[in-house]
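Q: No sequence on hand, only this structure:
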């Protein structure tokens, strides 16, 4: 039974970050318009796309009859996943009527009851921090990307999505509490976070730019005593890779990573462990030998320098948005 501390979908601020994929973003907004309960506000962030995305979105949003009418926040530069979402969070935090915030990828398509289910599960947690959806691959039928989020290996810094590859019906049969007992972080593709958690632990850490920022947020929330949840009835179809430029792989497979994405994931993994689990660094460093061996096995010997450079930058804390020359060399 709800008490006065509970909130509903009508008190949620939604944020969708666009980077050079306005058609995905508009499709996501179309799905939001079909939600069973409309949120309080929707903020679309154009993350310095510089490709005409802002103009496309301005035109479409001006003509929409959607309620609430999405607000467009155009940033001059690409601030990454964390910076783009933080810009929206700072705006929505000024609205005292927003009691929770839904981070939703631009390449995600929520089903009509997705937000209501997230709210119900987050309200049910003893100390509501964040709650995730049942993410299902867009390609193919009924294959799970993850159940809310995943596990962090505290020796090597690798992550593993919970329920990846399961049939959707099988995943729905697993109790939320069973998933939550194993949950270290909520995937940022669909993440509902309470205002109390944001005000207590702070915004996403922008030094990550892209990848692992949701993992780090989960670590902070857990350490602050907040609970992480899983709403099995919150079904969200996710293209995966559409918002980052990675090429979608076969159903149930990881997207094919560009050199730049490979660099960011390896760099950020090293920094996450150095900052949060420094005693594990010998194991983490040793694991990068395995990374190099796998790149050789895949015929990617041209990435060995990238692996070394990413590990070193993460180790010494060369973080944030990589310089233009680093993007080109990656």
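A: Thanks, I have it. What you see is a predicted model, and the numbers here were worked out from it, not measured in a lab. Numbering: from 1, shown residues only.
Q: all contacts plus neighbour counts: C-alpha atoms, from now on.
A: Fine.
Q: In three-state terms, label residue 193 for me.
A: Recorded secondary structure, residue 193: strand (DSSP: H, G, I helix; E, B strand; the rest coil).
Q: Chain neighbours aside, what residue packs nearest to it?
A: Nearest non-adjacent residue to residue 193, counting by Cα to Cα, 6 or more residues apart in numbering: residue 130, 4.2 Å away.
Q: Check residue 58 too.
A: residue 72 (7.1 Å).
Q: Repeat that for residue 36.
A: Nearest to residue 36 is residue 112, by Cα to Cα, 6+ apart, at 5.2 Å.
Q: where does the one you found land in three-state SS?
A: What three-state DSSP gives for residue 112 is coil.
Q: what about versus this one:
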């Protein structure tokens, strides 16, 4: 039986993380499992309290907020499993989740990374993810398949390649991570898992989805809807993703598209919505990409 390392990152959300741990304890029947919680620079250190309720969990404390990639990389470094199951702390497990994903990886050695079906926790009959289309590098856009549809079983029993796995829940083969390397930490937040997907595929593996495995996701608990933090990193990292992954001729078309169409449209939307501070976030995101290398560790945003 393969050993599975479940890795999750907490940032100032102890109750959300506890709900995840409770859901694992309630639903999981996979016996060869280690659980790793990375506390990613939270204001208060809840580890001693968590240990009293969940003593078998491995806890790692970072005094600094290392972002989604950095926090998960800490967990991966400590993991001893054959497969790594990275899950957002704002997810909750269901019965058979781990075993179903393990079975898919065991049967298909070409899989380097796989995600389950994801449904919205607040709307448990509504799908969030059953796969992604490939990335259009001219616009840095792709489509999340199934999103907002009612789950009537129309996507059941699909285990197949997909454009990208979803960062909220992705199980990886240890060998794929060793070949592709860790997540790139200068993304900090957003697009880092898509960049990782690309590097795993370049290492000779495939990204798959398995819709017979299910996890629930409390969308945008960590950042919140419409925050300046989200606006900055979504724009900055959209450009950074293209810089790191797109062929030069496609990147040039993207830069023109972004500056001539996306920027004016976004500025108009910010004004209509009276989110005037988002305008400066957009231009800070652009300026970062002009002034920093694609491997720069400077975030450009005061965390």
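A: Good, I have the coordinates. Only a predicted model underlies this, so the values are computations on that prediction, with no experimental measurement involved.
Q: TM-score for these two?
A: TM-score of the superposed chains, computed with TM-score structural alignment, normalised by the length of structure 2, equals 0.89; 294 aligned residues with a Cα RMSD of 2.1 Å.
Q: which secondary structure element contains the counterpart of the residue nearest to residue 58 of structure 1 in structure 2?
A: Residue correspondence to structure 2 (TM-score structural alignment): residue 72 of structure 1 is matched to residue 59. Assigning secondary structure by DSSP states H and E places residue 59 of structure 2 in strand 58-62.
Q: Now do the helix or strand that that strand is followed by: which elements does it pack against?
A: Downstream of strand 58-62 of structure 2, the next assigned helix or strand under DSSP H and E is helix 67-78. Helix 67-78 of structure 2 sits against strand 4-10, strand 33-40, strand 58-62, with contacts defined as 3 or more Cα pairs under 8 Å, 6 or more residues apart in numbering; DSSP states H and E.
Q: Which residue, other than its chain neighbours, is closest to the residue nearest the centre of structure 1?
A: Centroid-nearest residue in structure 1, with Cα atoms, centre = their mean: residue 188, separated by 1.8 Å. In this structure, residue 188 of structure 1 finds its nearest non-sequential neighbour in residue 214, 5.6 Å apart by Cα to Cα, 6+ apart.
Q: For that neighbour, list the residues it contacts.
A: Residue 214 of structure 1 sits next to 185-188, 204 when contact means Cα atoms under 8 Å, 6 or more residues apart in numbering.
Q: What residue in structure 2 is paired with residue 232 of structure 1?
A: Checking TM-score structural alignment: residue 232 of structure 1 goes with residue 211.
Q: Apologies, that question was intended for residue 35 of structure 1.
A: Using TM-score structural alignment as the criterion, residue 35 of structure 1 maps onto residue 28 of structure 2.
Q: Now its match: closest residue in space that isn't a chain neighbour?
A: residue 95 (6.0 Å).
Q: how much does the lengthiest strand in structure 2 stray from structure 1?
A: Identified as the longest strand of structure 2 according to DSSP state E is strand 206-217. By mean Cα distance after the TM-score superposition for structure 1, the fitted strand 206-217 of structure 2 averages 0.9 Å away from its aligned residues in structure 1.
Q: Mind listing what's buried along the helix or strand following that strand?
A: Moving toward the C-terminus from strand 206-217 of structure 2, the next helix or strand (DSSP H and E) is helix 228-245. By 16 or more other Cα atoms under 10 Å, the buried positions in helix 228-245 of structure 2 come out as 228-243.
Q: Residue 108 of structure 1 pairs with which position in structure 2?
A: Under the alignment (TM-score structural alignment), residue 108 of structure 1 pairs with residue 91 in structure 2.
Q: could you list every residue that touches the closest residue to its match other than its chain neighbours?
A: Leaving aside its chain neighbours, residue 91 of structure 2 sits nearest to residue 217 (4.4 Å; criterion: Cα to Cα, 6+ apart). With contact set as Cα under 8 Å, 6+ apart, residue 217 of structure 2 has these partners: 90-92, 118-121, 168.
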